[in-house]
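Engineer: sequence and predicted structure below; questions after.
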Amino acid sequence: MPGKILVVDDEIHIRMLLEQTLEDLEDDYDVEILTAENGEEGLDIIREEHPDLVFLDIMMPYMNGYEVCQTIREDENISSTNIILLTAKGQEVDRKHGLELGALRYMTKPFDPDEILETAKQILKLEN
């Protein structure tokens, strides 16, 4: 069954770049790409749509990525959601904190589109 990927980032150009990066999965595997522009909206979509993978920024208005990640892990209905924190915060302490909160991976911006695509394929268990 095809999966769903949610991109949560307050910067429109990052959301668009990630959508472009992941569009091959839409075309080749019928994966649905969803977007949200802040943590609160992202959490609402996660609760409603149950995406298989979330690319989550940390520094956002209303609810930051750490808060979203922690909320997801504490909610048994969505706690199995795969989260990749994708952020400009490149300090080791930030990476460690994100992983402790339950993120599957911690990736920094600027990102390599090929790495994003391969990571999504691995997590969604799509054929190469």
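Structural biologist: Structure received. Numbering: from 1, shown residues only.
Engineer: from here on, contacts and neighbour counts on C-alpha atoms
Structural biologist: Will do.
Engineer: do a quick rundown of the strands in the chain.
Structural biologist: Along the chain, counting by DSSP state E, strands occupy 4-8, 32-36, 53-56, 82-87, 105-108.
Engineer: okay, the angle between the fourth one and strand 4-8?
Structural biologist: This points to strand 82-87. 30 degrees (axes from the mean of the first three to the mean of the last three C-alpha atoms, to 10 degrees).
Engineer: off-centre distance for strand 82-87?
Structural biologist: Relative to the centre of its chain, strand 82-87 is centred 5 Å away, using C-alpha atoms, centre = their mean, to the nearest Å.
Engineer: make TSV out of the strands of the chain and add mean neighbour count and distance to C69.
Structural biologist: Listed next are these as TSV, based on neighbours: other C-alpha atoms under 10 Å; distance: least, C-alpha to C-alpha, whole Å:
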stretch	mean neighbour count	distance to C69
strand 4-8	25	12
strand 32-36	19	15
strand 53-56	26	8
strand 82-87	24	7
strand 105-108	18	12
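Engineer: for comparison:
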Amino acid sequence: MAKTILIIDDSISLRQVVKMALSGAGYDVIEAGNGQEALKLLDGRKIHLIVSDVNMPVMDGISFVKEAKLLPNYKFTPVIMLTTEAGDEMKKQGQAAGAKAWVVKPFQPPALLTAVSKLILP
């Protein structure tokens, strides 16, 4: 059975690029346009990894990660932040919230797939 990855980004084109890379590698992908939409998808289904942008309308990625980590089913779900934010302060906030990796846009799909394969839940 394929592992499921949740992609959260307000850019539809970026979600498509990430989805193509992940689907091509054999993963099932579900998508959300912001943190609030994504929280609605955390409904008990098994999600093996989350890839989230930081800067989004409605609910940003760091707030989303904090909320997701409060949910018992998703407490240990690894999160990769995929963002244009490269500053150390933002990375610290992401780590404090529970993000396991930080990939800066524009990204190379092989680099993202490497991070995914290292972090994804069994």
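Structural biologist: That came in fine, so what should we check first? This structure is a prediction, so every number in the text was calculated from the model and none was measured.
Engineer: TM-score of the superposed pair?
Structural biologist: The pair, once superposed, lands on a TM-score of 0.91 when counted by TM-score structural alignment, normalised by the length of the second structure; 122 aligned residues with a C-alpha RMSD of 1.7 Å.
Engineer: turn the strands of the first structure into CSV, including distance to A120 of the first structure.
Structural biologist: Shown next, in CSV, are the strands of the first structure (distance: least, C-alpha to C-alpha, whole Å):
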stretch, distance to A120 of the first structure
strand 4-8, 8
strand 32-36, 11
strand 53-56, 7
strand 82-87, 10
strand 105-108, 11
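Engineer: residue contacts, the most centrally placed residue in the first structure?
Structural biologist: Closest residue to the average C-alpha location of the first structure: F55 at 1.3 Å, with C-alpha atoms, centre = their mean. Counting by C-alpha atoms under 8 Å, 6 or more residues apart in numbering, F55 of the first structure makes contact with 5-8, 83-86.
Engineer: what is the equivalent residue in the second structure for it?
Structural biologist: When the second structure is aligned by TM-score structural alignment, F55 of the first structure is paired with V51.
Engineer: picking that back up, name the nearest of the contacts of F55 of the first structure relative to V93 of the first structure.
Structural biologist: Nearest to V93 of the first structure, judged by C-alpha to C-alpha, of those is L85 at 13.6 Å.
Engineer: how near is the counterpart of the closest one in the second structure to S11 of the second structure?
Structural biologist: Counting by TM-score structural alignment, L85 of the first structure corresponds to M81 in the second structure. Applying C-alpha to C-alpha, to the nearest Å, the value for M81 of the second structure to S11 of the second structure is 14 Å.
Engineer: do the same with K66 of the second structure
Structural biologist: For K66 of the second structure, the distance to S11 of the second structure - C-alpha to C-alpha - is 22 Å.
Engineer: and if you look at P72 of the second structure?
Structural biologist: 29 Å.
Engineer: which one is G39 of the first structure nearest to, not counting chain neighbours?
Structural biologist: M63 (4.6 Å; C-alpha to C-alpha, 6 or more residues apart in numbering).
Engineer: list the contacts for the one you found?
Structural biologist: When contacts are counted by C-alpha under 8 Å, 6+ apart, M63 of the first structure touches 38-40.
Engineer: L121 of the second structure: what's it in contact with?
Structural biologist: With C-alpha under 8 Å, 6+ apart, L121 of the second structure has these contacts: 48-49, 77-78.
Engineer: how does it look with 6 Å?
Structural biologist: Going by C-alpha atoms under 6 Å, 6 or more residues apart in numbering, L121 of the second structure touches H48.
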